[in-house]
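In: from the sequence below, what's the structure:
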Amino acid sequence: MIEIKAIGLELKDDYIRQAIDYGANSGIKWVILTNGMNWQIYRITFSKPIDKEMVYEINFSNINPKIENHIEPIYYLCKEALGKSLLDEYHSQKQALSKYYIGQMILTETVLDVIKRELKRLTPGVKIENDEIEEALRSDVIKRDALEGDKAVDAAVSAILCK
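Out: All right, here's what the predicted structure looks like:
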């Protein structure tokens, strides 16, 4: 579904909420809000309460047609790409590469074991345990926002389910 506002009109939170409500009431998981120059692409999550995620935004005044990663997001909105569910694939890839998922994956026993093995190889004779590595990662290496909040919790649940 596309919600179109007047050209140049600022895409305020009220407009976003309106577009999300229209989409949710129609059972549509993808909503686009645009004023012609700015295009915001949202994915609706049908949970309680209904939630949204801005997957990406296109500002046509900043597009350079010679740069592929400027053009690719536009392609996801064309009829051919929508028919192939490429927007869903793009969203899945973006989620998999998010700081939340990667942060949680780094803290899995498998990855901690690999880090421990490499640290032992680099520093023979030093006794290192996974919980020490995890604490160092949590406190000094991984940004706090990647490990806290709703998205981090969702990523942790996904990491557990994938074991």
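In: contacts, neighbours, all on C-alpha from now
Out: OK.
In: excluding chain neighbours, what is closest to residue 63?
Out: Leaving aside its chain neighbours, residue 63 sits nearest to residue 70 (5.8 Å; criterion: C-alpha to C-alpha, 6 or more residues apart in numbering).
In: just residue 28 next, same as before
Out: Excluding the flanking residues, the one nearest residue 28 by C-alpha to C-alpha, 6+ apart is residue 1, at 7.1 Å.
In: cool, and residue 112?
Out: For residue 112, the nearest residue in space outside its immediate sequence neighbours is residue 130; the separation is 5.8 Å by C-alpha to C-alpha, 6+ apart.
In: for comparison, sequence B:
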Amino acid sequence: MLKIPKRTLDRIREGIKKYQKVMQTLQERDVSEADTVTVVKDILADVFGYDKYLELTGEQQIRGTFCDLAVKIDNKIKYLIEVKAAGVDLNETHLRQVVNYGAQEGIEWIVLTNGTCWHLYRIKFAQPIEHEEVAAFSFDEIDLRKEDDQRKTFLLSREAIVDDAMAAYHSQSQLFNRYTISQVLLLDPVVSVVRREFRRLFPDIRVDKDEIATVLTEEILKREVVESEKAKDAATKVKRTANRVARQAEKAKKKAAEKNGAGDLVASPAPQSVEAPAAEATPEVHAAD
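Out: As a prediction, the model looks like this:
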């Protein structure tokens, strides 16, 4: 769970409140991309806490072309930002553009924005290059009374970069989501618990684990969290993790058994040899004279 400093959250809250009105005005005036970039730099400074002059680089050169902004901490690029005009709806073409920038420069984190809508992506340097959305929010719809919205906005802040919060949030979101939870619910131990509780509450009704799993899959869980590609990836991840945990538990159990066995040998002294009692001397019998 991300821990957001109160001072940071207060700054974000006040800043977004201010720039909601500014961005609405820019949209109505249909300002240019260059003017939007200027305001985005102000937002990055006033809302997200960056030094406008030392940590925000305009027109970052990337192999013969330029990305609108780069965020640098300690002279190292942390993420690239592609800015579109305030009145432009962001689309897949814009996304491909900023993904290409990040891929060419080896920058893992990229942002696409028009000043109002903000999208944070992580690039996966595989073959082919892949990307995934980590967080998205809009100044028009953000509600900072909600913890989820607080976390999303915090991810773009300077404090989050210093604490490497982006990576931590991404790791957690990869595991704690509807796909993974759905697959955990379908694990045999969980289904067994449901069956046991069902039989305890309704002893006259007989159901087996397969029937319960079928109801969960076909009637309770949404198809998206069971049959989609993300669901399949989650199923593989959960199965692999469950197998690893089972192996570790078995290994620990075996090690404990061996340790206990060795302890028994130390605690129990070797049996002492018992000498047979000496036979009583047989009295001599003398023949009568």
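In: fetch the TM-score of the aligned pair.
Out: Once superposed, the chains reach a TM-score of 0.89 (TM-score structural alignment, normalised by the length of structure 1), with 162 aligned residues with a C-alpha RMSD of 1.7 Å.
In: hmm, back to that, ok, the residue nearest to residue 63 of structure 1 - how many residues close by?
Out: Neighbourhood size, residue 70 of structure 1 [other C-alpha atoms under 10 Å]: 16.
In: ok, residue 198 of structure 2 next?
Out: The number of residues packed around residue 198 of structure 2, counting by other C-alpha under 10 Å, is 15.
In: cool, residue 171 of structure 2 as well?
Out: Neighbour count for residue 171 of structure 2, taken as other C-alpha under 10 Å: 12.
In: trace the one helix or strand it maps to over to structure 1 and give me the residue numbers.
Out: Assigned by DSSP states H and E, residue 171 of structure 2 belongs to helix 165-175. The aligned range for helix 165-175 of structure 2 in structure 1 is 86-96, by TM-score structural alignment.
In: can you give me the helices for structure 1?
Out: Counting by DSSP state H, one finds helices in structure 1 at the ranges 13-26, 68-75, 79-83, 86-96, 99-106, 109-122, 130-136, 150-161.
In: what's the closest non-adjacent residue to residue 146 of structure 1?
Out: Counting by C-alpha to C-alpha, 6+ apart, the nearest residue to residue 146 of structure 1 once its immediate chain neighbours are dropped is residue 100, at 4.8 Å.
In: and the one you found, how many neighbours?
Out: A total of 24 residues lie near residue 100 of structure 1 under the criterion other C-alpha under 10 Å.
In: most remote residue from structure 1's center?
Out: Among the residues of structure 1, the one whose C-alpha is farthest from the average of all C-alpha positions is residue 125, by C-alpha atoms, centre = their mean at 40.8 Å.
In: could you measure from the residue nearest to residue 28 of structure 1 over to residue 44 of structure 1?
Out: Spatial separation of residue 1 of structure 1 from residue 44 of structure 1 under the definition C-alpha to C-alpha, to the nearest Å is 11 Å.
In: which residues are in contact with each of those two?
Out: Taking C-alpha atoms under 8 Å, 6 or more residues apart in numbering as the contact definition, residue 1 of structure 1 and residue 44 share the neighbouring residues 23, 28, 30-31.
In: out of those residues, who's the most crowded?
Out: residue 31 (23 neighbours).
In: show me the contacts for that residue.
Out: Here residue 31 of structure 1 is in contact with 1-3, 19-20, 23, 41-44 (C-alpha under 8 Å, 6+ apart).
In: what does it correspond to in structure 2?
Out: Using TM-score structural alignment, residue 31 of structure 1 sits opposite residue 110 in structure 2.
In: likewise residue 153 of structure 1?
Out: Under the alignment defined by TM-score structural alignment, residue 153 of structure 1 corresponds to residue 232 in structure 2.
In: and residue 200 of structure 2, what's its match in structure 1?
Out: Counting by TM-score structural alignment, residue 200 of structure 2 corresponds to residue 121 in structure 1.
In: near the closest residue to residue 128 of structure 1 other than its chain neighbours, how many other residues are there?
Out: Take residue 128 of structure 1 and drop its neighbours on the chain: the residue closest to it by C-alpha to C-alpha, 6+ apart is residue 116, 6.6 Å away. The tally of other residues near residue 116 of structure 1 (other C-alpha under 10 Å) stands at 18.
In: now do the contacts for residue 116 of structure 1.
Out: Residues touching residue 116 of structure 1, when contacts are defined by C-alpha under 8 Å, 6+ apart, comprise 128-130, 133.
In: what does residue 213 of structure 2 give?
Out: Contacts were defined as C-alpha under 8 Å, 6+ apart; by that measure residue 213 of structure 2 touches 186, 191.
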